[in-house]
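got a predicted model here, sequence first, then my questions.
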Amino acid sequence: MRTFIAFTMTLCLLGGAWLLQGPAFFWPDRLDPSQGVFLSGLSAQLLGAGLLAIAGLGTMVIARAARGVRGAPTRGWQLRYFLLILLTLGLVSAAFSLGERGPNPDWRTPDNSASTS
């Protein structure tokens, strides 16, 4: 589990740092890849900040586990963790809300010519 958390944190740190530069890219819709959201500038930076916040959440969990603390976390730790989760959700939601929805510029309809006789 620690390896998975470390891998996820590394991806979030690298991806978040890259997205803070504001590169433009298209995020296809999961159910319909011909549609999606174009993220650039501020929306890409908000998504990058959200990824960095996820890495911060992982850091909080790892630091608590490294201290060998048993039992329930303190009320203050839980409050900070909850607020960071809310911040993360807000940043990612704002990124996708500000992104431009539309057709995928790289979408091509599936080729059915092989099925014709």
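Sure thing, it's come through.

from now on I want contacts and neighbour counts done on CA atoms only, so please keep to that.
Fine.

ok, now which ones touch the residue most central in space within the chain?
Nearest to the mean C-alpha position of the chain, by CA atoms, centre = their mean, lies residue 51 at 4.9 Å. Residue 51 is in contact with 12, 13, 15, 16, 88, counting by CA atoms under 8 Å, 6 or more residues apart in numbering.

now name the helix or strand holding it.
helix 42-66 (DSSP states H and E).

and the next element down the chain from that helix?
helix 75-98.

buried sites along that next one?
81, 84-85, 87-89, 91-96, 98 (16 or more other CA atoms under 10 Å).

what helices or strands is the very next helix or strand once past it leaning on?
Sequence order places strand 100-103 as the next helix or strand after helix 75-98, per DSSP H and E. Strand 100-103 sits against strand 35-39, with contacts defined as 3 or more CA pairs under 8 Å, 6 or more residues apart in numbering; DSSP states H and E.

between helix 75-98 and the strand it packs on, find me the angle.
110 degrees (axes from the mean of the first three to the mean of the last three CA atoms, to 10 degrees).

before we move on, back to that, show me which residues of the helix holding residue 51 are buried.
For helix 42-66, the neighbour count (16+ other CA under 10 Å) marks 42-58 as buried.

ok, structure two:
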Amino acid sequence: MRSFLASVIVLCLLGGAWLLGGPEFFMPARYDPSHGVHFSGLSSRLLGAALLLLAALGLGVARHAGRGSGKPPSPAWQWRYFLLLLASLVLIGTAFHAGEPGPSPHHRSPQ
């Protein structure tokens, strides 16, 4: 489980750092890849910030679990964690709202 957590944190760090540059990309819809959301500029940066925040939260959880005390974290720590997790979800939602929904630039209609 530690190696999985470490790999997810590294992927969040790398993906977040790349997305902070504001690259353009298209994310297809889940059930219909001919439509989706085009991210660029601000929306990419918002996704990058959310990924970096999630990586920081994962590091905090791993650090607390690594102490091995067996005691739960303090209520203040739990509230801080919850609010930062909520902030990352708001960033992701804002990025999807700021992105441009539309047809896939790579999809060809069957003829």
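Right, received. Where do you want to start? Here the structure is a predicted model, which is why all the values come from computation and not from measurement.

superpose on structure 2 and give me the mean offset of the helix holding residue 51 of structure 1.
Following the fit onto structure 2, the mean deviation recorded for helix 42-66 of structure 1 is 0.6 Å by mean CA distance after the TM-score superposition for structure 1.

verify the stated contact: residue 36 of structure 1 with residue 97.
No. Using CA atoms under 8 Å, residue 36 of structure 1 makes no contact with residue 97, being 11.8 Å away.

now stretch 64-82 of structure 1: how far from the chain's centre is it?
Relative to the chain's own centre, stretch 64-82 of structure 1 is displaced by 24 Å; criterion: CA atoms, centre = their mean, to the nearest Å.

contacts for that stretch?
By CA under 8 Å, 6+ apart, the list of residues contacting stretch 64-82 of structure 1 reads 57, 60.

count of residues packed around residue 28 of structure 1?
For residue 28 of structure 1, the count of nearby residues is 20 (other CA atoms under 10 Å).

spit out the contact partners of it.
34, 35, 36, 37, 104 are the contacts of residue 28 of structure 1 under CA under 8 Å, 6+ apart.

tally of neighbours for the fourth one?
Neighbours of residue 37 of structure 1 under the rule other CA under 10 Å: 20.

now it: how far from residue 44 of structure 1?
Per CA to CA, to the nearest Å, residue 37 of structure 1 is found 11 Å from residue 44 of structure 1.

next, the angle from the helix holding residue 51 of structure 1 to helix 75-98.
160 degrees.

test my guess that residue 99 of structure 1 contacts residue 38.
Yes. With contacts counted by CA under 8 Å, residue 99 of structure 1 reaches residue 38, the gap being 5.5 Å.

residues contacting the residue lying closest to residue 25 of structure 1 once chain neighbours are set aside?
In space, and not counting its chain neighbours, residue 25 of structure 1 is closest to residue 39: 5.5 Å by CA to CA, 6 or more residues apart in numbering. Counting by CA under 8 Å, 6+ apart, residue 39 of structure 1 touches 23, 24, 25, 26, 27, 95, 96, 98, 99, 100.

report the buried members of those.
Using 16+ other CA under 10 Å, the buried members of the contacts of residue 39 of structure 1 are 26, 27, 95, 96, 98, 99.

alright, that wraps it up for me.
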